[in-house]
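Asker: could you look at this predicted model? Sequence included:
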Amino acid sequence: MTLLILVVDDEPDVETLFKQQFRRDLRDGRFTMEFALSGSEALALIEQATNVTLILILSDINMPGMSGLDLLPRARAARPDVPVIMITAYGDAETKRRAIESGAEALLTKPIDFIALRAEIETRIGRAA
């Protein structure tokens, strides 16, 4: 069983950052990560994720075109079983309220607390086992 985490962010360096933070897990095959640079690309990857177990979607909020808040209900409709955690540089109360009301599991602020994110991923791996 392949466990997949989808990371959606329009900044290409996010992929490098995540691969560095989770290099041991990725190398050991505990889970895989796919990266989308836009909401529409993320939706396509969600639809294609049929031979893997999608356990978590991490999405930036501020992206050109389809924002993370626009992506959120569409991702939840496509995969209601998969939690979505929003990521933003602007962790104000209104943004958090909108994300949670739209179905986000949580809101992380940049710079990302990778210790907290790792704990969340471990929880998802445990539930998928």
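Answerer: Now that the structure is in, tell me what you want to look at.
Asker: only C-alpha atoms from now on, for both contacts and neighbour counts.
Answerer: Will do.
Asker: elements contacting the top helix by length along the chain?
Answerer: The longest helix of the chain (DSSP state H) is helix 114-128. With contacts taken as 3 or more CA pairs under 8 Å, 6 or more residues apart in numbering; DSSP states H and E, helix 114-128 sits against strand 53-60.
Asker: residues near E94, how many?
Answerer: E94 has 10 neighbours, counted by other CA atoms under 10 Å.
Asker: can you check the one 3 residues further on too?
Answerer: R97 has 12 neighbouring residues, counting by other CA under 10 Å.
Asker: list the residues that contact it.
Answerer: The contact partners of R97, by CA atoms under 8 Å, 6 or more residues apart in numbering, come to none.
Asker: take a look at this one as well, against the first:
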Amino acid sequence: MSVLILVVDDEPDIEPLFRQQFRRDLRAGRFVMEFALSGEAALQLIERAEVASLILILSDINMPPGMSGLELLPRAKAARPDVPVIMITAYGDAETKRKALENGAEALLDKPIDFLVLRGVIEAKLGWAA
């Protein structure tokens, strides 16, 4: 069974950026990444993911015009309470962070994303961290 990381962001250029940053891991089959451009699309992918394969959801907070990341968060947690959700935002103010954490986010990462920090989170989740 493949290990799945779901990335939710309304910006289409996020997918090639993530694929570039994690190209060696993806080629080696350490995990796979799926991408959703909206909260609605993310919920469909979450529902289809096999029970053990989805290990992490990374979601942008601001995704107009549809469901925001903060609206997606409780729905994703209700569907998969076992899967941690990390929120990503360009607007990392205290109120946004408070709302995200209160609604079940494991962490909040600021944009631009520090991929070294994100890699550490993924490796720890997979049990690969030293």
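Answerer: Looks like it arrived, so ask away. Worth saying up front: this structure is predicted, and the values here are computed from it rather than measured.
Asker: circling back: what's in contact with the longest helix of structure 1?
Answerer: L3, Q21, T53, I55, L56.
Asker: how much space separates the second one from K96 of structure 1?
Answerer: Between Q21 of structure 1 and K96 of structure 1 the distance is 25 Å, computed by CA to CA, to the nearest Å.
Asker: I5 of structure 2 -> structure 1?
Answerer: Under the alignment (TM-score structural alignment), I5 of structure 2 pairs with I5 of structure 1.
Asker: just checking, that match is part of a helix?
Answerer: No: read with DSSP: H, G, I helix; E, B strand; the rest coil, I5 of structure 1 is strand and lies in no helix.
Asker: show me the contacts for it.
Answerer: With CA under 8 Å, 6+ apart, I5 of structure 1 has these contacts: F31, T32, M33, E34, L54, I55, L56, I57, L58.
Asker: whichever of those end up buried, select them in ChimeraX.
Answerer: In ChimeraX, this line selects whichever of the contacts of I5 of structure 1 come out buried by 16 or more other CA atoms under 10 Å:
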select :31,32,33,54,55,56,57,58
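Asker: now tabulate the contacts of I5 of structure 1 in a markdown table and tack on distance to Y90 of structure 1.
Answerer: As requested, the contacts of I5 of structure 1 are exported to a markdown table (distance: CA to CA, whole Å):
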| residue | distance to Y90 of structure 1 |
| --- | --- |
| F31 | 29 |
| T32 | 28 |
| M33 | 25 |
| E34 | 24 |
| L54 | 27 |
| I55 | 25 |
| L56 | 21 |
| I57 | 19 |
| L58 | 16 |
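Asker: show me which of the contacts of I5 of structure 1 is closest to L43 of structure 1.
Answerer: I57 (10.7 Å; CA to CA).
Asker: roughly how far does the closest one sit from L45 of structure 1?
Answerer: For I57 of structure 1, the distance to L45 of structure 1 - CA to CA - is 11 Å.
Asker: likewise R23 of structure 1?
Answerer: 22 Å.
Asker: quick one: buried residues of stretch 111-124 of structure 1?
Answerer: In stretch 111-124 of structure 1, counting by 16+ other CA under 10 Å, buried: I121, R124.
Asker: equivalent analysis for stretch 78-87 of structure 1, please.
Answerer: For stretch 78-87 of structure 1, using 16+ other CA under 10 Å, the buried residues are V82, P83, V84, I85, M86, I87.
Asker: quick one, what contacts the third one?
Answerer: If I follow you right, that is V84 of structure 1. V84 of structure 1 touches L56, I57, L58, S59, L72, R76, G103, A104, E105, A106, counting by CA under 8 Å, 6+ apart.
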